[in-house]
Structure formats: structure tokens, C-alpha cells
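Student: I'd like to go over a predicted model; first the sequence, then the structure.
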Amino acid sequence: MSAGSSRDGNEELTIYRQYIHDIPTHGIHFDLLKFTQIDFILSFAIEHYDKHGKGDGCFQPIWNVDGESIEWVKKLKEDHPEVRVFISIGGVGSEFPFNPAKKYKWIHNALETITKIILLYRNTIDGIDIHYDVINSSKDDFSFCIGEVIKQLKNDRKLSINVVSIAPTKLVEPYYLKLYKDNKLVIDLIDYQFYNQKFSSKEQVVELCKKLVIDYDPAKVIAGECIPVHTMLEEGIKYLIEHKLIAGIFVWTFLTLPVDPILPL
């Protein structure tokens, strides 16, 4: 990542990230040349739960995984060297909480099943994204279980996992902050979901970002927007971009193809 690491408004906007909820099997065209790094995040790999809502760490993708989609990812990366592809584990909403039944068994199952998904794509997967919106465990258990999984995936030489991102929201940010502080060396990007809270002014967006770059590393903080974007959030993100306060943005959308990000004129 080529972004700077100061807190005084010197961040270069280099990263564009977008969640993809299904893989198109046709060609793709996009104009994101303003960015030196483009990430597409396949979402989600979800785990199995028992009747009590306890997860077993056995992940399976909910996007289409077949020969065509695997070939699509391979060709995408061949045609666009600036593109990285991620797998996001977790899910959105109370249906997909982080709530392991047994910690060590969860870690074992998660490593085994996530590795299988990565290998299906013939090592064209560059990173892992952690995206739990609901966490029903303790902060210690969340940090320990997720930390062990991302460390071992990054250290597995048969894989090509070079980047790990986490996606905090306002409600569970304390969990993610502990996870980050316990695993700073293996967490590369903080995709904060700005769109999951309300703002009454662009100043509130800016103040939140300033807090985040103090809590985390400023070169790692990515501002998340949703399509369509709330007016105040749009204005706040434009301000952050114009004043080089963030290293990049990510987009949450239910569209399959990439969308145009919010950028200043």
C-alpha cells in the first residue's frame, strides 16, 4: 500500500474496495484509474449454526462457486494487475453472529474450510475480510479466535493471503479495536462501515474519522459508503478525500458490477 502514515492530512487516496455479492460470469468494465489499488470482496462465506445460535466455524460461500466464476476471477486479475480479490467471512445481521460453540474447534474448522475455499480459486485469492456485524461472544474470545485464524492463514505458505481487513461498525467497534490491538502486525486495513450509523452533519463524519485514525493506523483506515449514499455521509466522505484524511474508500452495494465511487470534482 502506497498511502502515507501521517495524521496531518497527507493520506493519498490509493485504495478502492467493493463488496461483490455474486460473481458475474461475463466480462467486466470499470473506470477506476484514480486508484492504484482495487479490491473486490466476495461476500460472504458463512458458517453453520446450531439451534442455540452457536457457530461451528465451518464456512461455505453463498456466492456462486463454479468453473465459470473461478475462471472469471483468474481472468480479472490477469487483465487488471491492480486488482486484488478477497473472501469476506461473517455476514450481516443477527442471523450470522460471531458466537463460537467451542473456541478451539471453531478455529480448527475455520482454518480447514476457509483454506478449502481459497484453494478452489487456485490461489487467486489475495486476502481475507472479517465482517461480523453481530458479536455474541466476549471481546477476548473474538480477538483470540479471529486472531488465530488470520495469523495462520497469512503464515500458510501454500496460500497467497497477504492482506487482512476488518470491518467494524459503531455497535461492535470495541470488539474490533481489541482484535486490532492484539493483532496489529497481521491486520492491514480497517474498513469502517460509516453507512451503518446516522450523521446530521459532515463535521460528524470528519470527527469520527479523526478518532479512527488515532485508534488505528491512519494509513489503514478506509471509509465505507453505501449505494445510495446519505447526503451528510456523502459530503463528509468528499471532505475526507479532498483533505487527504483517508487512504481509500469501500462501497457496499447489492449491484454485482463495480459502481462509481464518490469523488470530489
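Tutor: Here it is on my side, so go on.

Student: C-alpha only now, for contacts and for neighbours.
Tutor: Will do.

Student: for residue 252, give me its contacts.
Tutor: With CA atoms under 8 Å, 6 or more residues apart in numbering as the criterion, the residues that contact residue 252 are 18, 19, 224, 225, 226, 227.

Student: one more time with 6 Å, if that's ok
Tutor: Residue 252 makes contacts with 19, 226, as judged by CA atoms under 6 Å, 6 or more residues apart in numbering.

Student: pretty sure residue 251 is in a strand, no?
Tutor: Yes: the assignment for residue 251, made by DSSP: H, G, I helix; E, B strand; the rest coil, places it in a strand.

Student: how close does it sit to residue 226?
Tutor: When distance is defined by CA to CA, to the nearest Å, residue 251 is 6 Å away from residue 226.

Student: quick one: which of these two has more around it?
Tutor: With neighbours defined as other CA atoms under 10 Å, residue 251 and residue 226 compare such that residue 251 has more, 26 against 19.

Student: residue 226 - nearest residue in space that isn't next to it in sequence?
Tutor: With CA to CA, 6 or more residues apart in numbering as the measure, residue 252 is the residue that lies nearest to residue 226, at 4.7 Å, once sequence neighbours are left out.

Student: hmm, I typed the wrong one, I wanted residue 15.
Tutor: Closest residue in space to residue 15, ignoring its immediate chain neighbours: residue 248 at 4.4 Å, by CA to CA, 6+ apart.

Student: so how far is residue 218 from the one you found?
Tutor: 11 Å.

Student: could you do residue 164 as well?
Tutor: Relative to residue 218, residue 164 is positioned 16 Å away (CA to CA).

Student: who has more neighbours out of the two?
Tutor: Neighbours were tallied for residue 164 and for residue 218 using other CA under 10 Å; the higher tally belongs to residue 218 (27 against 22).

Student: burial count for the nearest residue to residue 227 once chain neighbours are set aside?
Tutor: Ranked by CA to CA, 6+ apart and with sequence neighbours excluded, the top spatial neighbour of residue 227 is residue 253, at 5.4 Å. Residue 253 is flanked by 17 other residues according to other CA under 10 Å.

Student: next one for the comparison:
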Amino acid sequence: MEIGLLKLFPALLIILQALSTTHISILQLADAANSKLFREYIGANFKNVAFDEPFPSFLHQESAFKCQRSFEPWRDTVGNDPAFFKPSSVESWRANAVSSLTQIIKNYNLDGIDIDYEHFQSDPDTFAASVGGLIETLKTNKVISFASIAPYPEVQSYYLALWKSYGNLIDYVNFQFYAYDKGTTVSQFLDYFETQSSNYNGGKILTSFESNGNRGLSPENGFFTACDTLKNQQKLHGIFVWCADDSKNNGFQYERQSQELLAEKYYCGFLVKVLKMGFFWTSDPGPLLEGTVPVICQLPIYLGSGVDNPSDVSSIKNQNSNVKVALSLGGDVQGGYAYFSPSSVNSWVSNAVSTLTDIIQQYNLDGIDIDYEHFQTDPDTFTECIGQLISTLKRNGVISFASIAPFDDDQVQGHYQALWKKYGHLIDYVNFQFYAYDQGTTVSQFMSYFNTQSSNYNGGKVLVSFISDGSGGLAPDDGFFTACNRLKSRKQLHGIFVWSADDSKANGFRYEKQSQALLAIHH
């Protein structure tokens, strides 16, 4: 597991916790407090809380936050003079630092410290013994839960000495990659990252950029390309940013982009075989600052080859607690239709319960998605077959949820609305295929369609949807997310699903990322 960190300097650091995942994070996310970092000045305001006062009330409002004191008063200068690390002795410095910081940390309800000394009038061994002893004492006394360091090339001898003796106590290495020359290329950046990963062997090295683009690899010149490469290699432990003042001027554009990148989750193996990818609100939607958006992958049974063995699903779910996997029944098959044509209700239900129970338990699945689109039976028979199936599987504890996937066709709607009328209380999501409407659908038309289907499936969680290739309905480039924002402001955006992963893969899952970011934001 890895951690995701988004950091804005200097002085007070707020860590936004996120759920553990395999290779992401809102940032990459994981232990030592499953977090992404956001830093603001003491004296600034956030949500009407002044940070020059103790702020436990703020933390109570935002349980995902943790705060860290940047330890070098104040980082680079005092007035116009450098702030030197200049202890009279290891013991006296350590004692004074422990006493002072303990008081500050408890007063401000902080969680960790960041070591950011850049000027020294001492040798590396004294620095290592002083700072290492400080971290050790604060952790032993349970004053802090984590510590980070912020080295750059010119100060390596001091920080490497600290790492050699106390690296086991340092949770993050916030390396200042922006200290390299302006015009750094992606290739050079990746080389620098490998060098520092070797220097701080075993450490969680964060990438970094400077908001004004004056040094290092800037966001506009390939920083996020480099991050994507590291993410694919499972080496992107987080991102930190210098500095909040410059970032504020551009509306924190790159911090948002960092957050979206680190929040992405796409799942191995069968994902390209998935027919729909759902981003579903639950009773706790898991907003971006707390974790990744809950994801439900729907696996069609006729594409069983997409999962090599049951352990593949179990592995994905064990590593990603927000993922649920559903079996999709029906749809179409290559070159033909999959008809719903039972010989009788009782025999169909009996066979379906037996077969699906075996598959669901073998593959450690969570739910089923009903996606029949072609019928050789009447609505009442369909209703009893599907309704009894869902009821039995839920009653037996085989599934925890069920969804349906209707679209605006008279025969289809007749069958699904009959099912909803009798068994709607057992159906958790209505994955309505809004992309089945005509290509060129407008935002206004889409909103009208949504209202109509919400009425048809009254009381249900109706999900919006789009088709990746833009061939039907309201396309992402033509206003889909505008419509989503309107629904979100009305608290009617219950989730988004996408057809299809094969097409989405070709554009790098661009719109899934945008969907995930939108659903993760609270209004």
C-alpha cells in the first residue's frame, strides 16, 4: 500500500486522509495516515477558521484532516537572513525542541512535523543526532504520528546522515525536485527520481513542482506525464507543491489536477472486459478528501474469460476496500441477441439461484446487474423471475445489492417498470441507459429525460450515463458534465455509469476520471 500526499507550503500542514488502495491515492494512498497533504500558513483562514488559533473544532468538522508543523522557523529566512541550524549541543537543542514542540503540537492539535532546514552551521552528524532524537522522542511520547523531511540536492549530506541513522522513523521524503534547473525534461525528472529513491532507499519519495514554473519540471511541460509514468510503475507515493501563495493565483489548478491523478483507480485484469463502470453514491459517498469514490465493476457472465480465476477478484477487493463487483445478466452477444425466454418461472428461478450462487461465491462477487434487452415472454413473467431471483439471493446473503439497466424502448420499459412496481424495494440502482437516446441530445433534453425516468422509477437511485465514443445521447464534450453538475446541486446525482470500458481505454479513461472527480466533491 502507498500513500498519496498533496502538499502546499509552508508552515501549517493539513493532511487529508484517504482510503488505502493498491496503486493510487487521492493521492497514492496508504498507511502512516493514508493521506494527502495540504499546507496553509498559520494566520490564514479556511472554512472561517483562523489558523493562528487552536483549531480542534476545525478538525472535528473534517475528520480526514491531519496537521503538521513545518520545523524550521520559518523555513528559509528570518527577516532577510537565512535560518540556520545551529545547536549549542545535541542534548540542549533536543530538550528545548521537544519541550517547545510538544506544547505547540498539543495546543494546535497537530499530528506531525516536517523537517525543512536548508542552512547549517553544524556538521551532518550533529544534525542527524539532534533531529533524529527529536523525532524519536516525539513519537515515543505519542506527541506525533508521523514525520517528513524536505531535502534537495545541495543539502544532501545532512539529510542522508539523518536517513542513515533514523530513516526508520521518517514517513515521507518530500524531495524538492523543483530545486533542479528550469527546463528539466520528463526523462531527466525520472532519472532524478530514481537517484533520490536510491539515496533514500525504502522511503516514500514524493514528487514535487513549483506553482510558478520557475524551476524544475513544470506542470505545463510534462510534470504530470512523469507522474503518470511513476504511477504505472507503482512509485507515485504522492505530490507536494511549492507554494500556496502562487497556487492561489491560478485557482489551485495544478493541485486539483494532482488530486484527480492520485485519485484514479482502474482495476487489473478484467477491467477492459467490463460493460459498465459505476461510480455510485452510497450512504457515505467517500468524498475525494476521505477516499476514492466507491466503484462497482459489472462483469458480464458471457465474458467470463475476463477474469482468469476467482483469486483475481478477491485480490482486487482485498487491496481496494471501496470496490464491489457485480455479475451482469443479459445484454447482447457477439453477432446476436440474448433473449429472456424462460420455460417457467419456477424452473428459471431455481436454475438461476443455483447457478448464480455458485458463481458469485466462487468469484467473491457482491451483486447482480439485470441487463436483459430482448424478450420472448411477457412483463409479468419477467417480473416474477427476476424479482424472485433478487429476493432469494438477498435473503440467502449471497448478494448485497442489485441493479437494473433499462433504456427508453416501449418493450424494455414495459418489462422493467413491471419489475420495479412489484420489486423496486429490492433494487438498489437504476442504471438507466441515457446514451440510448439520439446523438446530439441537449442538456435541456437530458434533464427532461432524467426527470421522466426518475418518475418512472419513483424513489429509485437513477444513475446518469454516457457512451465513451459519443455515438448516442448527451456526450461528455457536449454538456454531459454540465447536466451532472445541475443534478448534483439538486442532490439528484446518485452516480454515473459508462459504456464501454473498451472505448474508454482508448482515451485513457479520461471521462471516468472526470466523473470520479465530480462525484467526489461535496456541495
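Tutor: Nice, thanks for sending it over. If you're wondering where the values come from, they're calculated on a predicted model, not measured in any experiment.

Student: returning to what we had before: residue in structure 2 paired with the residue nearest to residue 227 of structure 1?
Tutor: Using TM-score structural alignment as the criterion, residue 253 of structure 1 maps onto residue 500 of structure 2.

Student: same check, this time on residue 95 of structure 1
Tutor: Across the alignment, which pairs residues by TM-score structural alignment, residue 95 of structure 1 is matched by residue 337 of structure 2.

Student: just give me the neighbour total for residue 395 of structure 2.
Tutor: Neighbour tally, residue 395 of structure 2, other CA under 10 Å: 11.

Student: what's the match for it in structure 1?
Tutor: For residue 395 of structure 2, the equivalent position in structure 1 is taken to be residue 155, counting by TM-score structural alignment.

Student: quick one: classify residue 209 of structure 1 as helix, strand or coil.
Tutor: Here residue 209 of structure 1 is helix, with the state taken from three-state DSSP.

Student: for structure 1, just list every one of the strands.
Tutor: With DSSP state E applied, structure 1 shows strands at 15-20, 37-49, 55-61, 83-91, 127-132, 163-166, 189-192, 221-226, 248-252, listed in chain order.

Student: can you redo these as JSON lines with distance to residue 232 of structure 1?
Tutor: As requested, these are arranged in JSON lines below (distance: least, CA to CA, whole Å):
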{"stretch": "strand 15-20", "distance to residue 232 of structure 1": "20"}
{"stretch": "strand 37-49", "distance to residue 232 of structure 1": "25"}
{"stretch": "strand 55-61", "distance to residue 232 of structure 1": "34"}
{"stretch": "strand 83-91", "distance to residue 232 of structure 1": "26"}
{"stretch": "strand 127-132", "distance to residue 232 of structure 1": "24"}
{"stretch": "strand 163-166", "distance to residue 232 of structure 1": "24"}
{"stretch": "strand 189-192", "distance to residue 232 of structure 1": "16"}
{"stretch": "strand 221-226", "distance to residue 232 of structure 1": "11"}
{"stretch": "strand 248-252", "distance to residue 232 of structure 1": "16"}
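
Student: which residue lies nearest the spatial centre of structure 1?
Tutor: The centroid of structure 1 falls nearest to residue 129 when counting by CA atoms, centre = their mean (4.1 Å).

Student: so how far is residue 190 of structure 1 from it?
Tutor: Going from residue 129 of structure 1 to residue 190 of structure 1 by CA to CA gives 10 Å.

Student: one more: residue 132 of structure 1?
Tutor: For residue 132 of structure 1, the distance to residue 190 of structure 1 equals 13 Å [CA to CA].

Student: so these two - more neighbours on which side?
Tutor: Legend: neighbour count by other CA under 10 Å for residue 132 of structure 1 and residue 190, higher for residue 190 (27 against 23).

Student: and the more buried one, what pairs with it in structure 2?
Tutor: So, by TM-score structural alignment, residue 190 of structure 1 is matched to residue 430.

Student: what's around the residue nearest to that match when sequence neighbours are not counted, how many residues?
Tutor: Sequence neighbours aside, residue 462 is the residue nearest to residue 430 of structure 2 in space, at 4.6 Å (criterion: CA to CA, 6+ apart). Burial of residue 462 of structure 2, expressed as a neighbour count using other CA under 10 Å, amounts to 27.

Student: which position in structure 1 aligns with residue 462 of structure 2?
Tutor: Counting by TM-score structural alignment, the partner of residue 462 of structure 2 is residue 221.

Student: cool, residue 45 of structure 2 as well?
Tutor: Counting by TM-score structural alignment, residue 45 of structure 2 has no partner.

Student: on that earlier part again, find residues that contact each of residue 129 and residue 190 of structure 1.
Tutor: Taking CA under 6 Å, 6+ apart as the contact criterion, the common neighbours of residue 129 of structure 1 and residue 190 are 165, 166.

Student: quick one: the helices in structure 1?
Tutor: Counting by DSSP state H, the segments of structure 1 that form helices are 67-79, 103-120, 139-155, 173-182, 202-215, 231-242.

Student: so which of those gets nearest residue 42 of structure 1?
Tutor: When those are compared for distance to residue 42 of structure 1 using CA to CA, the nearest one is helix 67-79, at 10.3 Å.

Student: so that closest one versus strand 83-91, what angle?
Tutor: 140 degrees (axes from the mean of the first three to the mean of the last three CA atoms, to 10 degrees).

Student: can you pull the buried residues of helix 67-79 of structure 1?
Tutor: When neighbours are counted by 16 or more other CA atoms under 10 Å, the buried residues of helix 67-79 of structure 1 are found to be 69, 70, 72, 73, 74, 76.

Student: one more: stretch 389-404 of structure 2?
Tutor: Neighbour counts over stretch 389-404 of structure 2 (16+ other CA under 10 Å) mark 389-394, 398-404 as buried.

Student: would you pull up how far that stretch lies from the middle of the chain?
Tutor: Put simply, stretch 389-404 of structure 2 sits 28 Å off its chain's centre (CA atoms, centre = their mean, to the nearest Å).

Student: endpoints of it, how far apart?
Tutor: Start to finish, the residues bounding stretch 389-404 of structure 2 are 13 Å apart (CA to CA).

Student: got a list of contacts for it?
Tutor: When contacts are taken as CA under 6 Å, 6+ apart, the neighbours of stretch 389-404 of structure 2 outside the stretch itself are 349, 366, 367, 368, 369, 370, 427, 428, 429, 430, 431.

Student: pull the contacting residues for the residue nearest to the centre of structure 1.
Tutor: 87, 88, 164, 165, 166 are the contacts of residue 129 of structure 1 under CA under 6 Å, 6+ apart.
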